[in-house]
Structure formats: C-alpha cells, structure tokens
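Chemist: model the following, please.
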Amino acid sequence: MTSQEPLLNGHVLIHGHRIATGIHGAGTPLVLVHGTPAHSIIWRELVPLFVDAGFQVHLYDLLGFGRSERPVDADTSVAAQVALLAALLDHWQLPTTHLFGHDIGGAIALRLAFEHASRLRSLSIADAPSYDSWPSPTWKHLRDARRPACLDAGRRASRHDGAPAGHGRFSQGQDAGRPSAVLPGAAVRRGGPALVLPAPGGAL
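Modeler: Sure, this is the predicted structure:
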C-alpha cells in the first residue's frame, strides 16, 4: 500500500445499502471495524504496518458513517451492524478471519464473536463500550432531541440532491483520532485493557 493509495477502494451493496470498502495486501485476513464518530481514516497509519506484517487487510465504513451510505431511516444499531459485517465476510469470501474492533466497532466485533464464533481466528478490541455504558445519558439526550430535525434536514438534502428519498449526502468526514500503532504479537495498554494482535499464522 502506497501513501497515495486510498484506504477505501471499492463499494458493495449489503442489505440494500452501499458500503464503502477497502482491501490491501495479501496473506492472512484481518478485518478492521472502526467506531463512532469516526470512519476508516483512523486506520490509515496501521494498514501499512499490518500489510507489511503479512496480513490481507479488509476495512470498511459502517453503515451511516464516512463514505458508506447514510440513509436517514436505516437501522444503524450494533445488532444491525453485526448482521452487515457477517454479510460482508460472506462477500469477501472469508470463512475465518482475525477481527479488530475499536470503540463501537469493538462492541460490534464482540457481538459477532458470540453469534459467529467459528468464523474468528482471533478477536482484538480497543476502547470498547460495555454493559450500559453506551449510549451515555448525555448522548441519548442529544440523539433523541436532535433526531426529528436531522431526519427533516436529511429528507430536504435528498430532494435537493435529486437522490432517492431516504438517502443523504456522502462526505469524507474528518479524522476523529486514531488508535496507537500496534504490531502483530505486541500488546499495548493505555489506561485500559491490553490489545494483542497475533502474528498472521497464529491464534490468540
């Protein structure tokens, strides 16, 4: 992967929605799942390291984030994102894979592990919410108070763009922070649980 190569280099329809995807390198598969309010740009410094370490890296923008479709009425819950990720694994023809989830991506990865344990070679998570820690009371208030206005703005933007109803604009978005660079087989602890990625042929 070169510095000029985009992280996301493909698109696929999953459950009727367009998902922006990227595949880099060759070797043992590793799937990366970002969190909120970020998108796949958080992996920009890690992807080359993983490729050099012998992984084939698969990444994507969650439904409702980044360059993936952002329909105003779609279900973007953790449960819905798990079903979407499972369908993406089928599309990528990955019977098994290493999986690394960050933030809400960690919650998605954990739930996928419970529902499809046989598909994972290893599971690595960083800064993942747990139990009832997300959405927080403050985030729930902001979400619920702003939802009617956001839905209305999305519908008006769709009509302005000439896009089908229920489809909003797409944008690159901004960098919302990034995880520390981690090499396979190394552990990192920064105020939370250790994150460990195995070597390409290893298991966790």
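Chemist: only C-alpha atoms for contact and neighbour calcs from this point on.
Modeler: Fine.
Chemist: tell me which residues touch the residue of the chain most remote from its centre, please.
Modeler: Largest separation from the mean C-alpha position in the chain: residue 160, at 28.9 Å (Cα atoms, centre = their mean). By Cα atoms under 8 Å, 6 or more residues apart in numbering, the contact list for residue 160 is empty.
Chemist: so it sits in a helix?
Modeler: Yes - judged by DSSP: H, G, I helix; E, B strand; the rest coil, residue 160 forms part of a helix.
Chemist: quick one: the helices in the protein?
Modeler: 47-52, 78-91, 104-115, 137-161 (DSSP state H).
Chemist: what's the closest of those helices to residue 4?
Modeler: helix 47-52 (11.9 Å; Cα to Cα).
Chemist: one more to line up against the first:
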Amino acid sequence: MTKITFNDGMKIYWDHPIEMDDGLILRADIFCPEKVGKYPVIMTYGVYGKWLDFRDGYKPQWDIMVDKFPEVMANSSCKYQNWEVVDPERWVPDGYVCVRIDSRGAGRSPGYLDPFSPRETKDFYNCIEWAAQQEWSNGKIGLNGISYYAINQWQVAELQPPNLAAMCIGREHMTYLENGLIMVVYIVHMVAIGIKGDAFQDKMA
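Modeler: Below is the predicted model of the structure:
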C-alpha cells in the first residue's frame, strides 16, 4: 500500500505500485511539489534499492564526495539522496517530479532480477508511459543517472517511448573494459544488491 507523507516541502508517495503488462507490480518512490499541478518528470529505474540511503549504503563514496564537493550539502538535508540518482530536494522546488523505481527483482519490487534484459527494458518503457498519464505529470518524462542508470537509458530509448522527452547520461562507458567485455565484478555487485533487496522485502513482509 502506498504511504503518502508531506516532508521538506514535498508530497512523497512511498512504494507506489506500477503495474506491468504481465501483471507484476513494481514499486516507486515519487517526490512531488506540494502544490497541485502538472510537472515535468525526472525518472530513474534500476537495481540499487530506492530505500537505501546514500550516506549509509555507500558511506566511503559519500565521504569522498562530501570531501571533494562540499557544495552538495548546501540547500539540502541530503536525507533523500540515493546512489547515482538526483536529489529531490534540489529539483522538486524548481517544479519537477522525481520518480525512483526499483527494477524487477531488486529492492522493493518482486520478480526475477535480469539486468539489461529485454524484459527489464520493456518494464522501463512501461514506467515512462505510466508516468506520463499521472495527475502530477505534464507528459514530459526525462531520464537521469550515471553508470547503470545511464546504460539502461540508451536501451529504453531504442524502444522510442512516445513520452520520453530528455536524457541526461553520465559515465556509462566506465562499466566496460576493452574489447567490449563487461566487468565481472560489476555483475557480481548487481546480483548482491538484488539478493539484499529480496531479503529486505522478506523482512518487511
């Protein structure tokens, strides 16, 4: 069931359901301006667990980032920051809706984890078109993210979602080694994240 809270100038939908074409329900956190209206959407879809606080789940990386770029702490509590996605406290005040979706089999979404597969890409497409029809959306969906969240943008763009309006991509090339081989350690990491997600869901059930 969706939980709705009003925090830090935002209306937040926690674990909001998005039904796929095969009936499976994905879970999303949606950060909206408190003022009712239709806004452009910034979406991320992936495996890293929308519930995992950047400061806790990736503390070494967080500490390095804050040390090198202390300005990230300005004008934000940072408590809604997740790994490799936008900070809603920076975007929502400027009139955007931020949508974070746990991909099939990861985080709070059930199903079989199959990174970069046709099924996952179709789910991403479905989420884009779903978001375009919501009461808080103006129908223009932008994608944002780096690494995993960058690679899957290229994949879903190939399907040409009618309401995909923009893509902001970074560091997608870093995942690959020479001769087109994907880093094995990256796959192992993604699988581990998926397993943690399943365990978390069991604990919360």
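Chemist: and the TM-score between them?
Modeler: The TM-score (TM-score structural alignment, normalised by the length of structure 1) is 0.56; 147 aligned residues with a Cα RMSD of 3.6 Å.
Chemist: quick revisit: quick one: map the residue farthest from the centre of structure 1 onto structure 2.
Modeler: Residue pairing (TM-score structural alignment): residue 160 of structure 1 is not matched to any residue of structure 2.
Chemist: and the gap between residue 160 of structure 1 and residue 144 of structure 1?
Modeler: The gap separating residue 160 of structure 1 from residue 144 of structure 1 is 25 Å, by Cα to Cα, to the nearest Å.
Chemist: and residue 100 of structure 1, by the same measure?
Modeler: 30 Å.
Chemist: out of those two, which sits in the more crowded spot?
Modeler: Set residue 100 of structure 1 next to residue 144 and count neighbours by other Cα atoms under 10 Å: residue 100 wins out with 24 against 10.
Chemist: aligned to that one, what sits in structure 2?
Modeler: Residue 100 of structure 1 maps onto residue 144 in structure 2, by TM-score structural alignment.
Chemist: doesn't residue 44 make contact with its match?
Modeler: Yes - when contacts are counted by Cα atoms under 8 Å, residue 144 of structure 2 is listed as touching residue 44 (6.0 Å).
Chemist: about what we covered before: nearest to residue 128 of structure 1, of the helices of structure 1?
Modeler: helix 104-115 (4.8 Å).
Chemist: quick check: the closest one compared with structure 2, mean distance?
Modeler: Superposing on structure 2 and averaging over aligned pairs (mean Cα distance after the TM-score superposition for structure 1), helix 104-115 of structure 1 comes out at 1.5 Å.
Chemist: quick one: buried residues of that helix?
Modeler: 104-113 (16 or more other Cα atoms under 10 Å).
Chemist: between those, which sits nearest residue 139 of structure 1?
Modeler: Ranked by distance to residue 139 of structure 1 (Cα to Cα), the buried residues of helix 104-115 of structure 1 are led by residue 104 at 13.6 Å.
Chemist: for residue 97 of structure 1, see how far away the closest one is.
Modeler: Here residue 104 of structure 1 is placed at a distance of 19 Å from residue 97 of structure 1 (Cα to Cα).
Chemist: one more: residue 6 of structure 1?
Modeler: Taking Cα to Cα, one finds residue 6 of structure 1 at 22 Å from residue 97 of structure 1.
Chemist: go on, residue 80 of structure 1?
Modeler: Separation of residue 80 of structure 1 from residue 97 of structure 1 (Cα to Cα): 20 Å.
Chemist: more crowded one of these two?
Modeler: residue 97 (20 against 13).
Chemist: ok, now which ones touch the more buried one?
Modeler: Contacts of residue 97 of structure 1 (Cα under 8 Å, 6+ apart): 28-31, 119-122.
Chemist: and of those residues, the nearest to residue 153 of structure 1?
Modeler: Once Cα to Cα is applied, the member of these that ends up nearest residue 153 of structure 1 is residue 31, at 33.5 Å.
Chemist: which residues in structure 1 form strands?
Modeler: In structure 1, the segments counted as strands under DSSP state E are 10-14, 17-24, 28-33, 55-60, 97-102, 120-126, 187-188, 195-196.
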